[in-house]
Structure formats: structure tokens, C-alpha cells
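K.L.:
Quick one: sequence and predicted model below, then my questions.
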Amino acid sequence: MADTKVELAADNSTPVPNPNASTQQNNPLSRKLNKILETRLDNDKEMLEALKALSVFFTENSLRTRRNLRGDIERRSLAINEDFARVFKEVHEELESVHEDVQAMSSCCEEMTSRLKAAKEQTQDLTVKTNKLQGENHRLEVRAQVAQAFLTKFQLSSEEMTTLRGARDTPITEDFFKALHRVKHIHEDVKVLLRTNQQTAGLEIMEQMAVLQETSYEQLYRWAQNECRGLTQETCDISPVLTQAMEALQDRPVLYKYTLDEFGTARRCAVVRGFIDALTRGGPGGTPRPIEMHSHDPLRYVGDMLAWLHQATASEKEHLEALLKQVTLQGVEENMQEVVGHITEGVCRPFKVRIEQVIVAEPGAVLLYKLSNLLKFYHHTISSIIGTSVASLLMNVEEMHVLSKKMFFNSLSLHASRLMDKVNGGNCSIFLTQNRARGRIFFPPQMPHEVYSATKSPQL
């Protein structure tokens, strides 16, 4: 009824004092109800968790279930505690088992420790000896490594020794030069031992390497000599191995010079044979035609011979450059000039005989003048290749140039003398005397024909 009165008063918007309000506030039940009603569940997390747990098993809201709620909660709590006790009992049993295992392991470890202690006491002498032997073994290993490093640095391997001490007919390969370079390197490095207390070993190694070097250079020289002797074809290919051989032989000047001489001799034979074939047989298959076929035309005849010699000289210079391209000695250019001069010396006699025959045949002043200029031109051209004027070929070309020039002046003088004979003797003599005094006409001194007849030689 009191609530109804309060609601009616609220509807009339006029507060009506309730005489029982103070009495209700002092009632404990009212205070508890007010406290419950004033509680905000949003901030009470424990209450929310409790209600959430309650909603799991409290599904029916009835009078009976509300009366049995306390008992249900207690029974549920008891079941949870029983489950916890059961699980904890299993954990306890497992821990007891682990404890027993740990105790057993501890007993085993104590037993093993006691056994190891007893074994250590019994094997102490053996351990000392073992440590001593291990230290000795380590020292021996270090000494073995030092000895191996010494042998590697100052001795050749079995393969290198086999390569350097091969048979005479064994071809030279790249491995031979590597082994020879290693011998030279060892011979230089062993000088360090001579400055230490290992002089005996240094002297023995140096002597061994010196003997091995001489043997290797001798074998290399014989191989290079045989290779050079085989270069008798008109066109030869210089192998890279032969070039390396010349580079290695430069450390032995005598062997280097002998090898160059052998190369020059072989190429000289090839050039002479090629020149004779060009004169008499011509090229392969008859093309070009033999030079002797043009002997009726002196200018072309001489020009073809000089052109062939110019080409041959240039080819031989290229062969020598390919042979000595790795040589670093001083005076290599002089050696090349000397060898080219020696190679071309073989063609001097057949060339000179044929040129003399053409010149002495007195082909005429004009043709002699052309031949003189042609010889002078090729003398300058070939000298730029050979590089020296003391070569036999250049000397012969120069000699033929001088001879053709003299024959030209002689032919010109004879021709002028014949013209003078046709003119009246007295008037012509006065006329020539006056003009000679004025310097208008000059005739070279005549040379007797017997001088040129003595220069004729039999043809090869």
C-alpha cells in the first residue's frame, strides 16, 4: 500500500510525505533490499563470473530448483574438489616415481664416481705416460710438417723429375717448362739456406739443382735443334712450344746461339730451294710461271727476282719474330738481322750471276738506267727489313746497282762516240772543244769493254 501511495503521488507530480519512510529505512531487510537494488553488476566481475558459472547447470528457474540451488552448488563444489584430489594424487604418484628414479641415478653416479676414482688411482702412471707420448707425437707431427714443407719447397716431385729426365726422343710439353722454372726457382731460394746454419744442406741442394738444370737445358737444346732442322719447308709454322724453348734457352747464351744458327741453316736451305724452284719450276701447278720464262724481258726478269727476294726476306723476318717474341735478352734485334742475313746469303750467288748476265749483255742505255733505279729501290726496301747494310744480299744488290750504273754511263758514252764519228771531224772537233769549255756537253769517261767481260761468270 505504501508503494501504491508513492506511485500515485508521483503521478500527480506532487510529493506526498510518507510517514512510514523513516520506519522502512531503519528496517534491516529494507536496507539489504535497497543495497541489492543499488548494486551495479557491470562493475562486479566476481558476481558476473559467478552468474556465468551458475548458468551452466542452472537451466530451469522454478521453485524447486531455487530451493535446491544451495545444495546443487555444494554438491558441484564437492565434485570439483574430488576431481582435483584425484588428479593431484596422480601427480603425486608420478613425482614419487621421478624421485625414486633420481635417487637411483644418484646412487649410480656415486658408484661410477667411486669406480672412476679407483681407476684413476690405478692408471695414473699410464695417464702420465700417455700424456708424454701424446706430446712427443705432437712434436713429431710438427717436425714432419716442417720436413714436408722443406721438401716441397726445395725438392721436385716424382712427376717433375720424370718430366725432366725423360728420354731424348720424348717430346717437350708445357709440363717440362713448368718443371724447369721450378728448378730455377729452387736454385735461387736455396741461397737463403747458405746464410743460416744449414749450409751443408743448401750446398747439396744447389749442386743437385745445378746438375738437373744443365741436363734439362741439354735435353731442351737437342729437342729445339731437331725441331729447327725440320723447318725446311717453304712455309713453316713456329709452334708455341718452340717459342717457349727459345725463351728458356736465353739463360744459356751458347745453346741459344747454336739453336739460332741451326734455324738459320734450315731456313737458308729452304729459301735457296724455293728461289731455284721459282726460277725454273714456278709455283704449284705452274702458277705463277717460272721466272726464267721472262728472261727475254730483262726489266721484268730482274724485277720478278727482286720481288721474290723481298717477299722471302719479309717472311723470314716474320718467322724469326714469331720464334723470338718471348726472348728478353738485349741485342735480339741484332740477332734477328744477323740470322736473316745468313738465311738470304744462300741466294746471293744465283741472283748475282743472273743479274750480271743481264747487265753485261748491254741491253741499252735506257734499260740499264731502269735496271739501276730498280736495284736501288729494292736495295732500300730490303734494307728496311733486314736493318743492316752488311748483309750479303744487300751488298750484292748494291754491287749490281753500281755495275748497272757504270754500264749505263759506258753505253751512253759509246752511243755518243758513234754519233760523233758520223759528223765531220774538223768542224765537230772545234764545236765540241768550244762547248766543252763552256760546260754545255759532258761525256763520261769511256770504260774499255774488257773490264766487263771479266765480270762474266758461269750460270748456275
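P.N.:
Ah, there it is. Residues are numbered from 1 along each chain as shown.

K.L.:
When you work out contacts or count neighbours from here on, use the C-alpha atoms and nothing else.
P.N.:
Will do.

K.L.:
what packs against the longest helix seen in the chain?
P.N.:
For the chain, the helix reaching the highest residue count under DSSP state H is reported as helix 69-122. For helix 69-122, there is no helix or strand it packs on, judged by 3 or more CA pairs under 8 Å, 6 or more residues apart in numbering; DSSP states H and E.

K.L.:
Run the chain-centre distance for it.
P.N.:
Averaging C-alpha positions (CA atoms, centre = their mean, to the nearest Å) puts helix 69-122 74 Å from its chain's average.

K.L.:
Please list the residues outside stretch 229-243 that contact it.
P.N.:
172-174, 224, 227, 262-263, 266-267, 269-271, 274, 319, 322-326 (CA atoms under 8 Å, 6 or more residues apart in numbering).

K.L.:
next one: that stretch to chain centre, how far?
P.N.:
Worked out by CA atoms, centre = their mean, stretch 229-243 lies 26 Å from the chain centre.

K.L.:
again with stretch 174-184
P.N.:
Distance of stretch 174-184 from the chain centroid (CA atoms, centre = their mean) equals 17 Å.

K.L.:
Buried residues in that stretch, which are they?
P.N.:
F176, F177, A179, L180, R182, V183 (16 or more other CA atoms under 10 Å).

K.L.:
Now for the closest residue to S453 other than its chain neighbours, how many residues are close by?
P.N.:
Among residues not flanking S453 along the chain, V360 sits closest, at 7.5 Å (CA to CA, 6 or more residues apart in numbering). Using other CA atoms under 10 Å, V360 has 17 neighbouring residues.

K.L.:
Also C108?
P.N.:
12.

K.L.:
same deal with the one 4 residues further on?
P.N.:
Taking other CA under 10 Å as the neighbour definition, M112 ends up with a count of 12.

K.L.:
could you measure it against V102, distance?
P.N.:
15 Å (CA to CA, to the nearest Å).

K.L.:
Help me confirm that M395 comes into contact with S389.
P.N.:
Yes - applying CA atoms under 8 Å as the test, M395 and S389 come out as touching, 7.0 Å apart.

K.L.:
Now do the contacts for Y256.
P.N.:
Applying CA under 8 Å, 6+ apart, we find Y256 in contact with Y221, M246, L249, Q250.

K.L.:
okay, pairing it with this:
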Amino acid sequence: SSGPTFYGKRGELESINEDVQAMSSCCEDMSSRLKAAKEQTQDLIVKTTKLQAENQRLEMKAQVADAFIAKFQLTPDEMNLLRGTKDEPITEDFFKALGRVKQIHDDVKILLRTNQQRAGLEIMEQMALLQETSYERLYRWTQNECRTLTQESCDISPVLAQAMEALQDRPVLYKYTLDEFGTARRSAVVRGFIDALTRGGLGGTPRPIEMHSHDPLRYVGDMLAWLHQATASEKEHLEAMLKLVTIQGVEENIQEVVGHITEGVCRPLKVRIEQVIVAEPGAVLLYKISNLLKFYHHTISGIVGNSAATLLTTIEEMHLLSKKIFFNSLSLHASKLMDKVSSITSPVSFLLLLFAFQ
């Protein structure tokens, strides 16, 4: 009676054993899979870590490259400002870009002391070429600006003053620009002087100077007064244009250019004063004209110095001529008095008679 029960339990145990073995096999399989997955995951983590490190290295390189470009290269807008076309006006942004070029040209010398000498030389050459292009464009613009300053009233723009400040780094272009300005202003001053002589001011006020040619002292005085005012104005124009220039010799430049500007009026001035003096208006008037010429010679030389040689020489020549004719006239009057009053022995009486004759 116990047989079936025994065999029944044995069957159950075998079934359980099979289930346990199956579970064991499943666990072993799962363990193998987990181990393989762990190995793959670890390899993936290693690769991911390497990629992250590479990414950080590349980002750092990109930052360094961006910083290098920002320090040693111009932006496209800055390049366009410097190159531009001849019809485009010069603005303050142009000078900012030009300052960047100069700064890069100076900073790139640092690269020449490192292992980046090739890059430094290439950048230096690029900036040097860009500088020359920029200065050439600036010179052409400044030259055209000076050529337009032919009106009697001259307005110096702040941009023109900045242009002269920049051009001082190129002495040849700086000198040519001053010559261009002097030529334009010389024509304006000559035209203004002739207009003042023959046409007068706007609306007839003041009246033409030559309307007073019958009054020698006023005629000469009005011409010299106009010239004195014009000389002072031209010096002010040059001071405004060169106010930002820091090189040595600026004052000498101003005096030289003012001398060139006023040289154009020397001939018409000399011809008219000579006509007055040679006409011998009388010893007293000649004496007054001589003193007037001496006064304006001193006054104008105080404005522009002795570099305005042509103008000052002309006034000095007229002063000497007036003195010469004055003494000739005085000598002639003295001779006439001596003929009429040969018995005069007192110098005081002679002088009193001389001035009475005048």
C-alpha cells in the first residue's frame, strides 16, 4: 500500500529537481548576459569618457582660435571700411578700424618671439599691406576735401582733423595734404582780396577798398587791415585742422603754409602801394604811410612769425620805399626853403618854417 505513495513523491522530487536545474541554467544564462552587458557598458563608458575629453580639448582649441582671430584679425565690416571705394566718405568708424590695424601690427611682434613665427610674419605682412591701402584711401579723401575749401569762409570738419592726425604717421602724405590745402586757400585769399578791392562785401557793405584810392592813407590802411585779418583767419583754419597732430614742427608747418597762402596777394598789394608812394602824396602822408607799413609788418610777423618771408618782405620793401621817397621829398622841400630863405641860421627856426611849408 506504500508503493504508489513513494513513487508519487519521487516523481514530484524529480520534477522539482528539473525545475531547479532549469532555473539554474536560466540564472547562469542571465548572469552570462549581464556579464557581457557589463563588459560592453564599461567599454562604452571608456569610449564616452575619451570622447568627452576630446570634445573638451576641441572646445578649448576653438576658444583659443576665436581669441586668436579676435586679436589678430579684422572683422569683415572693418575690412570693408578700410578698403571701401573712392566715392565712400570717411567716417569715425574708419579711424577705429585703422587703429585696430596698427594695434594688430604691433601685437603680432609677440608671435615672432614664439614658435608661431610663420603665422606672425604672414599676419604682419597682411596688416602692412592693409595699412598702405587704408592710408592711400585716406590721403585721396583728404586731398579731395582740401580742394573743396575754396570759399572765403573755411569750415574745418572734425573728420578732417582726424585724417591729419592719422596721416602724420606718413610724413610724405602729410606734407602733400598740407600743400593741397595751401594751394586751395591761396586761391581763395587772392580772390577774396580782389573782391574786397573791387566789389566790396555782400550787398555793398563794406564798400570796395578802391573807392578810397583818393585817400592814400585810408587806401593803404584798408588793404593792410584786410590782409591782417585774412592772415589771422588762415592761421586759425590751420590750427583747427592740425589740432590733433602731435609730431614736432607743427607750428613751423602752420607758419610755412600761411606764408604760402598769403604769398598770392603780395603782387597786387605791392603794385597798389607802389602807385600810392610813387605819386608822392606829400611828406607828411608818406611819413604816416611808412609808419603804417612798419606797424603791420610787426603785427603780421607776430601772427605767423618770420617764415611768411614773401609777405613780410613785400611790406618791408614798401616801408623802405616810402621812407626813401619821404626823405627825398623832405630834401626837396628843404632845398626850396634854402633857396627862398638863405639867411636862416637857427635850426629851430628852420624846422618851424619847414613844417609851416607842409
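P.N.:
That came through fine. Only a predicted model underlies this, so the values are computations on that prediction, with no experimental measurement involved.

K.L.:
M395 and S389 of structure 1: which is more packed in?
P.N.:
Comparing M395 of structure 1 with S389 by other CA under 10 Å, the one with more neighbours is S389, at 17 against 14.

K.L.:
Nearest residue to that one in space, ignoring adjacent ones along the chain?
P.N.:
Closest residue in space to S389 of structure 1, ignoring its immediate chain neighbours: S383 at 6.5 Å, by CA to CA, 6+ apart.

K.L.:
helix or strand for the counterpart of that neighbour in structure 2, which one?
P.N.:
Superposed on structure 2 with TM-score structural alignment, S383 of structure 1 falls opposite S301. For S301 of structure 2, the host element (DSSP states H and E) is helix 283-304.

K.L.:
average offset between the helix or strand that comes right after that helix and structure 1?
P.N.:
Toward the C-terminus, helix 283-304 of structure 2 is succeeded by helix 309-340 as the next helix or strand (DSSP H and E). Between helix 309-340 of structure 2 and the aligned residues of structure 1, the post-superposition mean distance stands at 0.9 Å (mean CA distance after the TM-score superposition for structure 1).

K.L.:
And the next helix-or-strand element following helix 309-340 of structure 2, what's buried?
P.N.:
Following helix 309-340 of structure 2 in sequence order, the next helix or strand is helix 347-357 (DSSP H and E). By neighbour count on 16+ other CA under 10 Å, the buried set for helix 347-357 of structure 2 is F350, L354.

K.L.:
for helix 347-357 of structure 2, the distance to its chain's centre please.
P.N.:
64 Å.

K.L.:
One more: stretch 49-66 of structure 1?
P.N.:
How far stretch 49-66 of structure 1 lies from its chain's middle: 92 Å, per CA atoms, centre = their mean.

K.L.:
what does stretch 334-353 of structure 1 give?
P.N.:
Chain-centre distance of stretch 334-353 of structure 1: 40 Å, with CA atoms, centre = their mean.

K.L.:
Over to stretch 210-224 of structure 1?
P.N.:
Per CA atoms, centre = their mean, the centroid offset for stretch 210-224 of structure 1 relative to its chain is 27 Å.

K.L.:
Over which residues of structure 2 does it lie when aligned?
P.N.:
Going by TM-score structural alignment, stretch 210-224 of structure 1 sits over residues 128-142 in structure 2.

K.L.:
I would like the residues contacting the matching stretch, please.
P.N.:
82-83, 86, 89-90, 98, 101-102, 105, 160, 163, 167, 173, 177.

K.L.:
how about 6 Å then?
P.N.:
Residues outside stretch 128-142 of structure 2 that contact it (CA atoms under 6 Å, 6 or more residues apart in numbering) are L82.

K.L.:
again, but for stretch 301-311 of structure 2
P.N.:
Q255, E256, G259, E263, C266.

K.L.:
Map the first one onto structure 1.
P.N.:
Spelled out, it's Q255 of structure 2. Aligned partner of Q255 of structure 2 by TM-score structural alignment: Q337.

K.L.:
who are the neighbours in contact with its match?
P.N.:
By CA under 6 Å, 6+ apart, the contact set of Q337 of structure 1 is I386.

K.L.:
Give the buried residues for the strand or helix carrying it.
P.N.:
Assigned by DSSP H and E, Q337 of structure 1 falls within helix 332-344. Neighbour counts over helix 332-344 of structure 1 (16+ other CA under 10 Å) mark M336, Q337, E338, V339, V340, G341, H342, I343, T344 as buried.

K.L.:
what's the neighbour count on L173 of structure 2?
P.N.:
Applying other CA under 10 Å, we find 20 residues neighbouring L173 of structure 2.

K.L.:
what number of residues lie near K270 of structure 2?
P.N.:
16.

K.L.:
Aligned to it, what sits in structure 1?
P.N.:
Matched by TM-score structural alignment, K270 of structure 2 corresponds to K352 in structure 1.

K.L.:
Show me what R170 of structure 2 lines up with in structure 1.
P.N.:
For R170 of structure 2, the aligned position in structure 1 is R252, judged by TM-score structural alignment.
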